[in-house]
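Visitor: my questions concern the predicted model and sequence given below.
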Amino acid sequence: GGGAAPAAWGLEGEAEKVVYSRSQVSFSGTKALGDALKIFMPKSTEFMSSDSELWNFLCSLKHEFSPIILRSKDVYG
């Protein structure tokens, strides 16, 4: 990975930084993840030529599909 790249990725807040620092360790195993994406989402691998692009893709999925937590007052008024 690149040294200064994370700042350009728009990571906001401490939680994002923690996620990033932990995931750096697992980037050595991205081939298996890439293979899985090729099987389940063939179009997704067309633009992923590097680990940083794969990371950006995964972050976009996290934000796109993040659950909305409803409290009882949201449901019952």
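Guide: Happy to help now that I have it. Numbering: from 1, shown residues only.

Visitor: CA atoms for contacts and neighbours, from now on please.
Guide: Noted.

Visitor: list the buried residues in stretch 20-40.
Guide: residue 34 (16 or more other C-alpha atoms under 10 Å).

Visitor: end-to-end on that stretch?
Guide: Its start and end residues considered, stretch 20-40 measures 24 Å (C-alpha to C-alpha, to the nearest Å).

Visitor: try stretch 8-19
Guide: 16 Å.

Visitor: alongside the first one, take a look at this:
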Amino acid sequence: MSLIITDECINCDVCEPECPNGAISQGDEIYQIDPNKCTECVGHFDEPQCQQVCPVDCIPHDPDHQETKDQLMQKFLKLSAAAKA
């Protein structure tokens, strides 16, 4: 499943540059994660980097976008191919 940023976000700006897929961007009030780009860092790292650097632990799994590790890997492969094209 992809990740989501909750209302506890303090806009500290540390998560956005850590995302290897460019899935994190500034929203109207807090940062947001594009579930179409979030692979939980599968294909890049062993752990989601945004969760690792978040000082307030406001990046849980998004229950509305449940995906298996295999589905996340397929998304990673598709995103990687699109980036090379």
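Guide: Looks like it arrived, so ask away. Given the structure is predicted, the values throughout are model-derived calculations rather than measurements.

Visitor: tell me how they score on TM after superposing.
Guide: For this chain pair, the superposition-based TM-score is 0.31 by TM-score structural alignment, normalised by the length of structure 1; 35 aligned residues with a C-alpha RMSD of 3.4 Å.

Visitor: longest helix anywhere in structure 2?
Guide: In structure 2, assigned by DSSP state H, the helix with the most residues is helix 69-84.

Visitor: go through that one and flag the buried ones.
Guide: For helix 69-84 of structure 2, by 16+ other C-alpha under 10 Å, it's 72-73, 75-76, 79.

Visitor: need these in CSV with distance to residue 49 of structure 2, can you?
Guide: CSV is the format used below for the buried residues of helix 69-84 of structure 2 (distance: C-alpha to C-alpha, whole Å):
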residue, distance to residue 49 of structure 2
72, 15
73, 16
75, 17
76, 15
79, 17
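
Visitor: check which helix or strand residue 26 of structure 1 maps to.
Guide: Using DSSP states H and E, residue 26 of structure 1 sits in helix 13-26.

Visitor: and residue 52 of structure 2, by the same measure?
Guide: Assigned by DSSP H and E, residue 52 of structure 2 falls within helix 49-53.

Visitor: report the buried residues of that helix.
Guide: For helix 49-53 of structure 2, using 16+ other C-alpha under 10 Å, the buried residues are 49-51.

Visitor: closest one of those to residue 84 of structure 2?
Guide: Nearest to residue 84 of structure 2 among these, counting by C-alpha to C-alpha, is residue 49 at 22.4 Å.

Visitor: against residue 24 of structure 2, how distant is the closest one?
Guide: 11 Å.

Visitor: and for residue 31 of structure 2?
Guide: Residue 31 of structure 2 is 7 Å from residue 24 of structure 2, by C-alpha to C-alpha.

Visitor: cool, residue 76 of structure 2 as well?
Guide: 15 Å.
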